[in-house]
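Student: Need coordinates for the following:
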Amino acid sequence: MKRKSLFALSAVVVAAVAAAAALWSGGDNLHSRGAVAAQPTDQAELIKRGEYLARAGDCIACHTVRGGQTFAGGLPMLTPFGTLFTPNITPDDQNGIGKWSSDDFYRSLHNGRSKDGSLLYPAMPFTAYTKVTRADSDAIYAYMRSVPPVNVPSRPHELRFPFNNRNLLIGWRTLFFREGEFKADPTKSVEWNRGAYLIEGLGHCSMCHTSINAMGGPVSSAAFGGGLIPLQNWYAPSLTSNKEAGLGDWDNKDIADLLKTGVSQRGAVFGPMAEVVHNSMQYMSDADIGAMTVYLKSIPQKKEAPESMQFETSAQFGTELLSQGKKIFTENCAKCHAENGLGKPPSYPPLANNQSIQMPSAVNPIRMTLNGGYPPSTDGNPRPYGMPPFAQALSDTEVAAVVTYIRMSWGNHGTPVSPQQVSNLRSAPLD
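Tutor: Sure, this is the predicted structure:
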């Protein structure tokens, strides 16, 4: 699941942050479609439904700069090939999507093409949005037409040659894009199908939780198998392995709590996923959260976790770190997380038997130790307890020591981390 954060870039380019629901789309006049209401009351209901669906797609995360006007775009998305800037999608005639028709809007979601027919970079998750139904597209269009227009021009992308040539996207699309609305599986329940539609379509969760190849395309054989979010340096854990965030042994309530509030008895979300919960998931109905939970629980679990992309740390060095790490943990961490690592959930998540702590990738626990952070503020958890940063207080070796101790204590089966890993992540961007 993911946020601005989670993007798959151009012809040969990256993917995903978690998050990144970007409706590179637009609209004109819904009344031209007979299926859409002519009565003001019905139109108001359509707009309300469209707002809900836009929340489910997390559109605001990519199209709103922090402190800026809603949906006015301009958010920079850094990639190895340059910087993409999200467009203005308010109904402004000059700089937004005010002159787009509902057909134009649907084409952007379903086909990944702009009003003029130009190809959209796959930072806009049309590979997932293609599954969105026409009815839902029209509802989102109606909502986007109702927001205040903002007369701010979209900033042009700053991509290096040849990645600034959109024609290269033809090859990328041939390899990695298959358009088509979601088709319900008649052998599954209505609830399962609703969850699949939300997870695979509007939620575009696979953009973060699936590895990408050298061409920036998803590795279909590793769907939901986890992946490092490029340049953001957050790891979206595998949903197919109980050694990571696989949900096979989670209670439905714990999954639902995590999605809806950002915290549960099993842990809390931080980083890009915290923004997804804050901007999107907390607004979803209990029925939809329940449907997503049912679908997530049904994802086949694999015995092996994805390969570690970490530096190796010798067992001898790991033993040395353990004793140093225990002292640091006792002095800095035990007050909240308890000497036995059980924490005080949901305020202070447990570290013992926590998959996110002991999975092969140590990126997330290292980043949390360095930078701290908060779970999202939600209606179900309006005043979240935060994690203080230790980047200024602890050296690379000390951070490696305490993370190693946490990953290898209380029955956890993680591996040691090295000071070099900490050094590499110390300067990573916070967003």
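Student: going forward, measure contacts and count neighbours with C-alpha atoms only.
Tutor: Fine.
Student: any idea whether the closest residue to Ala38 other than its chain neighbours is helix, strand or coil?
Tutor: For Ala38, the nearest residue in space outside its immediate sequence neighbours is His31; the separation is 6.7 Å by CA to CA, 6 or more residues apart in numbering. Under DSSP: H, G, I helix; E, B strand; the rest coil, His31 falls in the helix class.
Student: need the strands for this protein, in chain order.
Tutor: Remark: strands assigned in the chain by DSSP state E are 6-8, 15-17, 76-79, 82-85, 158-159, 227-229, 234-236, 263-264, 267-268.
Student: which one of those strands lies closest to Arg367?
Tutor: With CA to CA, the closest approach to Arg367 among the strands of the chain belongs to strand 234-236: 8.0 Å.
Student: Can you list the neighbours in contact with stretch 391-411?
Tutor: By CA atoms under 8 Å, 6 or more residues apart in numbering, the residues outside stretch 391-411 that reach it are 318, 321-326, 328-329, 340-341, 351-353, 357-358, 365-366, 369-371, 412-423, 426.
Student: run the last query once more with 6 Å
Tutor: The list of residues contacting stretch 391-411 from outside it, by CA atoms under 6 Å, 6 or more residues apart in numbering, reads 321-322, 324-325, 352, 357-358, 370, 414, 416-419, 422-423.
Student: coming back round to it: any chance of the strands of the chain in CSV, plus mean neighbour count?
Tutor: Listed next are the strands of the chain as CSV, based on neighbours: other CA atoms under 10 Å:
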stretch, mean neighbour count
strand 6-8, 32
strand 15-17, 35
strand 76-79, 20
strand 82-85, 18
strand 158-159, 16
strand 227-229, 26
strand 234-236, 30
strand 263-264, 26
strand 267-268, 24
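Student: another one to check against the first:
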Amino acid sequence: MRSLRWLWIPAVLVVLALAGEWWLSQRPGSRVAAAEDPSIASVLKNPDVIARGRYLAMVGDCVSCHTAQGGEPYAGGRLLPTPFGNIPAPNITPDADTGIGRWRFDDFWRAMHDGIGRDGKRLYPAFSYTSFTKVSRDDALAIFAYLRSLQPVRQPNASLQLRFPYNMRSALMVWRAMYFKPGAYQPDASQSASWNRGAYLVLGLGHCNECHTTRDAWGGAEAHAALSGGQIPEQDWYAPDLSTRANGGLQGWNRQGIIDVLKTGQSPKGTAIGPMADVVASSTQHLSDSDLGAIADYLQSLPARRTPAPPPPGIDSAVLADHGQQIYAQRCESCHGKQGEGVPGVYPPLDGNATVLEPAGVNAVRVVLLGGFPPVTDGNPRPYSMPPYAQQMSDADVAAVVTYIRQAWSNRASAVQERDVVTYRHTPID
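Tutor: Okay, here's the model as predicted:
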């Protein structure tokens, strides 16, 4: 009977949401645009502030979410998939009717810091205000100045595509109480300036936690699991644990390796592919060397992780691995080496590779099926890519070769089953 009490939670949330929707419907609509404070208006026109805002917008990778494929930068139109439905990213160019042309800086600051829109409505956390709340007011002002300097693009925002009851913004009142605590980043006086800068970038504007942390059934990041890895909803891609210490996803990575992969997309330990390739291409490759070093300093301070639990019984991984070794020798060995050592600067190593070893096995499966495409960067303008094998290998063969790779050499990851390959083969690419 005790467990039945949990069945009341969805009902209570719906009742609260309906009550909240009625209350919101009684409130006035969007506020009339007011004049910007004169002291802020002059700052918004400062070329140095605009230039700094451009850099900070790249740190936050704002363009990736707020640009539709083939569309104008920052003009919105992209649908962000979530387990609850699609959320359209809005137009943030300074168009007066469809963008942020009527916004004052106070409106922008409230959105970044408090997750509240100009119309007073709570924003959905697909806009990562749970991280952006840590951004300083001065940095937010610079970003706003840059966005206001862009060419206005008239592009109406798409409609929300969330299922009931998630389409009722009033339900966010409960979600925010559980998962959101506003507050700018507070430096740790016991740490170096570089470490604090790295923490500010990783936890705030860089919003790394939004992907690299496990989320629960309500879409909230698990507080105890910050940066310890998690499967990205609706993409079937695993963002690895970012600890470089024992049992971490980047175990054995040194400071320079982290800098290299963020700057060029390649390092001696692995290559940026999947969603991270897009992040490197549009964001991290443009960061200053000092900021990349600061990020590396912070990540190297993350604690060691617990020893992972042994794989469940009942999977005969030895048979899978034997078959997979034969496939590896035929299709993979010529590039990645007999010992999974790869070719430096050309083909990534598979021995000790974070993409190979992540807990779910989804990344390696999807690379075998769909190919591996590192980002094109200034430091690596012509990267070598891996061809897709979806049309050449059966689900059983993919499961076998991925299992072999995950258990060969020094790798000690769990086996991948054929049913998993079936699932990941049919996942759409965003």
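Student: before we move on, the earlier item: just the buried members of the contacts of stretch 391-411 of structure 1?
Tutor: Neighbour-count burial (16 or more other CA atoms under 10 Å) applied to the contacts of stretch 391-411 of structure 1 gives 321-322, 324-325, 352, 357-358, 370, 414, 416-419, 422-423.
Student: what's the most distant pair in those residues?
Tutor: Applying CA to CA across these, the maximum distance is between Ala352 and Ser423, 25.3 Å.
Student: hmm, back to that, roughly how far apart are the residue nearest to Ala38 of structure 1 and Tyr121 of structure 1?
Tutor: Here the criterion is CA to CA, to the nearest Å. By it, His31 of structure 1 lies 30 Å from Tyr121 of structure 1.
Student: At which residues are the helices of the stretch 51-200 of structure 2 located?
Tutor: For the stretch 51-200 of structure 2, the helices defined by DSSP state H, counting those that start in this stretch cover 62-65, 105-114, 129-132, 137-149, 172-179, 193-200.
Student: Let me have those helices in TSV, extended by distance to Leu250 of structure 2.
Tutor: Supplementary listing: those in TSV, determined by distance: least, CA to CA, whole Å:
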stretch	distance to Leu250 of structure 2
helix 62-65	25
helix 105-114	30
helix 129-132	22
helix 137-149	30
helix 172-179	27
helix 193-200	17
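Student: Tell me which of those sits nearest to Glu21 of structure 2.
Tutor: Among these, the nearest to Glu21 of structure 2 by CA to CA is helix 172-179 (10.8 Å).
Student: Run the chain-centre distance for the closest one.
Tutor: Using CA atoms, centre = their mean, to the nearest Å, the distance from the centre of helix 172-179 of structure 2 to the centre of the chain it belongs to is 21 Å.
Student: Okay, buried residues for that helix please.
Tutor: Buried positions in helix 172-179 of structure 2, judged by neighbour count with 16+ other CA under 10 Å: 172, 175-176.
Student: mean distance, it to its aligned residues in structure 1?
Tutor: Here helix 172-179 of structure 2, set against structure 1 after superposition, deviates by a mean of 0.7 Å using mean CA distance after the TM-score superposition for structure 1.
Student: Could you tell me where that helix falls in structure 1?
Tutor: Counting by TM-score structural alignment, helix 172-179 of structure 2 falls onto residues 169-176 of structure 1.
Student: ok, back up a step: now the strands of structure 1 in JSON lines, please, with extra columns for distance to Asn193 of structure 1.
Tutor: Converted to JSON lines, the strands of structure 1 look like this (distance: least, CA to CA, whole Å):
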{"stretch": "strand 6-8", "distance to Asn193 of structure 1": "24"}
{"stretch": "strand 15-17", "distance to Asn193 of structure 1": "24"}
{"stretch": "strand 76-79", "distance to Asn193 of structure 1": "32"}
{"stretch": "strand 82-85", "distance to Asn193 of structure 1": "34"}
{"stretch": "strand 158-159", "distance to Asn193 of structure 1": "39"}
{"stretch": "strand 227-229", "distance to Asn193 of structure 1": "25"}
{"stretch": "strand 234-236", "distance to Asn193 of structure 1": "24"}
{"stretch": "strand 263-264", "distance to Asn193 of structure 1": "25"}
{"stretch": "strand 267-268", "distance to Asn193 of structure 1": "27"}
